[in-house]
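Novice: can you look at this prediction? I've put the sequence above it.
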Amino acid sequence: MLDDVDMDYAVDGALWGVFFHNGQVCSAGTRLIVQRPILDEFLAELTKRTEDIKVGPALDPTSDEGPIVSKTQLETVERYVDIGRNEGADVLTGGERAVVDGHEGGFYYRPTILGNVKSDMRVAQEEIFGPVLVVMPFGEESEAVRLANDSIYGLAGGVWSSDNARAIKVAEQVRTGTVWINDYHMINPRYPFGGYKQSGIGREHGEIGFNEYRQVKHIHVDMGGPSRERHPWWDLTVPKRTGA
């Protein structure tokens, strides 16, 4: 989040990026890097809107978030939030199971924001795969790029700014297979999708995606035919010596 963002639009984008499908998405925007001049205002609004998210049964049309996929994954999310606390992160909201009337014992977890996070913390380096957002501040754009690239993963990321040229300059330096600008989770079947580093080496979608189903073949045809002067193969590759 660069310091010239449209605040209302960018906060909604951050929420969508991390809490879509409860954060159980390979490209979830779980690390939020915010420029310091807007950090306090951004976090205040982000926290407020996060607390308005209604957790409930997935089949209830009034629910904003459903349950975690399994008991094992719910316990994994809880464990990571505890790890974050022990590492020194602040729980700005959430950080506990959600109580849903009529569904006691369900695998529900409150959307969670962790502040005061450093890039070397486990909650910033490892994949939680749940509704947990970690927030890190930055000063200059070069620091934002460094923080964004400080990961073994590189599937997707986003840059938010009111200046597209500025955003593109940052996006070009981010080592992920996809970078959305002022948007997130928008998969277009015309364009390739895939990761860098430990997020994979293949691509799906688009013309490039078809290459995953192809094998390359090289065919050579001698267009000179029998009339062309022939030479031993070594005459074609080894330079002839001259002089004494």
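Specialist: Yep, it's here.
Novice: could you use CA atoms for every contact and neighbour count after this?
Specialist: Will do.
Novice: show me the helices in this structure, by range?
Specialist: Assignment of helices within the chain using DSSP state H yields the ranges 7-19, 39-51, 71-87, 122-125, 141-149, 164-171, 206-210, 233-237.
Novice: correct me, but A144 touches R36?
Specialist: No. A144 is beyond contact range of R36, at 10.8 Å (criterion: C-alpha atoms under 8 Å).
Novice: which of those two has more neighbours?
Specialist: A144 (21 against 17; other C-alpha atoms under 10 Å).
Novice: OK, contacts around the nearest residue to that one once chain neighbours are set aside?
Specialist: Residue nearest to A144 in three dimensions, not counting chain neighbours: F138, with 5.7 Å by C-alpha to C-alpha, 6 or more residues apart in numbering. F138 makes contact with 33-36, 144, according to C-alpha atoms under 8 Å, 6 or more residues apart in numbering.
Novice: one more to weigh against that first structure:
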Amino acid sequence: DLDIAIAGSLWATFLHSGQICHSGTRLFVPASIHDEVIARLVETAEGLKIGSAMDFETDMGPLVHRSQYETVERYVQSGIEEGAKLVTGGERALVPGCDGGYFYKPTIFTDVRNDMKIAQEEIFGPVLSVIKYDTVEDAIAMANDSIYGLGGGVWSRDIPRALNVAKRIRTGTVWINDYHLLNAYAPFGGYKQSGVGRELGTWGLREYQQTKYIHVDQVPTKDQKFWLQILGL
């Protein structure tokens, strides 16, 4: 369902203005539907209401402070300088009554190469890089071409195929037809430079435990102890 995939991709990127460790900042799109997806992403993103986080009508709030706002601006500028095409956003959002807030418009780039800074580094802001692919193998290779591996997502009606792709993506969590939702019974953590260890579930409890091995020979005999022969006893 392309409607859900479009909305879900924006949810993955723009929740909390992209200030989530597992935000979906890269979107790999089949070349055959690339232009349609871009048009619908832009239309939906431009319809999001930006405002105070205390307003229940708000879809996207501000960045946390000035330094993060400036960081996002630098990444957007780097995307432009490296040749990506800015199709929406890329500037401060003016919110009535919140003149001092660090609001930033939902930002979408196309013509992104996977080696660009905006595709390879963690921006922690509302910036989505759309990358075109020809085959699923290409998409998997580009998805895994990152020093990070915390979270990712797959959108497909073909669940067996989506599961096959999910198993090959090198991230600690992969959502299929959803994003951001966590389960208290399931492990959460990353691969590569996205950390070690796990939270949640029994795996998370083990992080707070110390493991001990106790070896007991309940019926010791001289014949069993090969090391007695080594010692010549």
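Specialist: Okay, I see it. Model, not experiment: these values are computed from the prediction.
Novice: trace the residue nearest to A144 of structure 1 over to structure 2, please.
Specialist: Matched by TM-score structural alignment, F138 of structure 1 corresponds to Y133 in structure 2.
Novice: and its match, how close does it get to L163 of structure 2?
Specialist: As judged by C-alpha to C-alpha, to the nearest Å, Y133 of structure 2 and L163 of structure 2 stand 19 Å apart.
Novice: neighbours of L15 of structure 1, how many?
Specialist: For L15 of structure 1, the neighbour count with other C-alpha under 10 Å is 22.
Novice: residue in structure 2 paired with it?
Specialist: Aligned counterpart of L15 of structure 1 in structure 2: L10 (TM-score structural alignment).
Novice: my guess is L200 of structure 2 contacts L182. True?
Specialist: No. L200 of structure 2 lies out of contact with L182 (C-alpha under 8 Å); the separation is 9.2 Å.
Novice: what about the two, which has more around it?
Specialist: Using other C-alpha under 10 Å, the more surrounded residue of L200 of structure 2 and L182 is L200, with 17 against 12.
Novice: who's in contact with the residue nearest the centre of structure 1?
Specialist: Centroid-nearest residue in structure 1: A156, 3.3 Å away (criterion: C-alpha atoms, centre = their mean). The contact partners of A156 of structure 1, by C-alpha under 8 Å, 6+ apart, come to 27-29, 176-180, 195.
Novice: selection in ChimeraX covering whichever of these are buried, please.
Specialist: Applying 16 or more other C-alpha atoms under 10 Å to the contacts of A156 of structure 1, the buried members can be selected in ChimeraX as follows:
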select :27,28,29,176,177,178,179,180,195
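Novice: let's have the contacts of A156 of structure 1 in TSV, adding distance to E127 of structure 1.
Specialist: Formatted as TSV, those follow (distance: C-alpha to C-alpha, whole Å):
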residue	distance to E127 of structure 1
S27	10
A28	10
G29	11
T176	15
G177	17
T178	18
V179	19
W180	20
G195	15
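Novice: so which of the contacts of A156 of structure 1 belong to strands?
Specialist: Assigned to strands by DSSP state E, the following of the contacts of A156 of structure 1 qualify: 178-180.
Novice: looking at the residues you listed, spot the one nearest P57 of structure 1.
Specialist: P57 of structure 1 lies nearest to W180 out of those, by C-alpha to C-alpha, at 30.3 Å.
Novice: quick one: map the closest one onto structure 2.
Specialist: That one, W180 of structure 1, aligns with W175 by TM-score structural alignment.
Novice: and V25 of structure 1, by the same measure?
Specialist: In structure 2, V25 of structure 1 lands on I20 (TM-score structural alignment).
Novice: how much space between the closest residue in space to its match that isn't next to it in sequence and P30 of structure 2?
Specialist: Leaving aside its sequence neighbours, I20 of structure 2 sits nearest to F124 (C-alpha to C-alpha, 6+ apart; 6.7 Å). Using C-alpha to C-alpha, F124 of structure 2 is found at 25 Å from P30 of structure 2.
Novice: so between these two, which is more surrounded?
Specialist: A count of neighbours by other C-alpha under 10 Å puts F124 above the other of F124 of structure 2 and P30, at 22 against 17.
Novice: the more buried one -> structure 1?
Specialist: F124 of structure 2 maps onto F129 in structure 1, by TM-score structural alignment.
Novice: can you check L41 of structure 2 too?
Specialist: With TM-score structural alignment defining the correspondence, L41 of structure 2 maps onto L46 in structure 1.
Novice: now for its match, how many residues are close by?
Specialist: Neighbour count of L46 of structure 1, defined by other C-alpha under 10 Å: 21.
Novice: which residues does it contact?
Specialist: Contact analysis of L46 of structure 1 by C-alpha under 8 Å, 6+ apart lists 11, 15.
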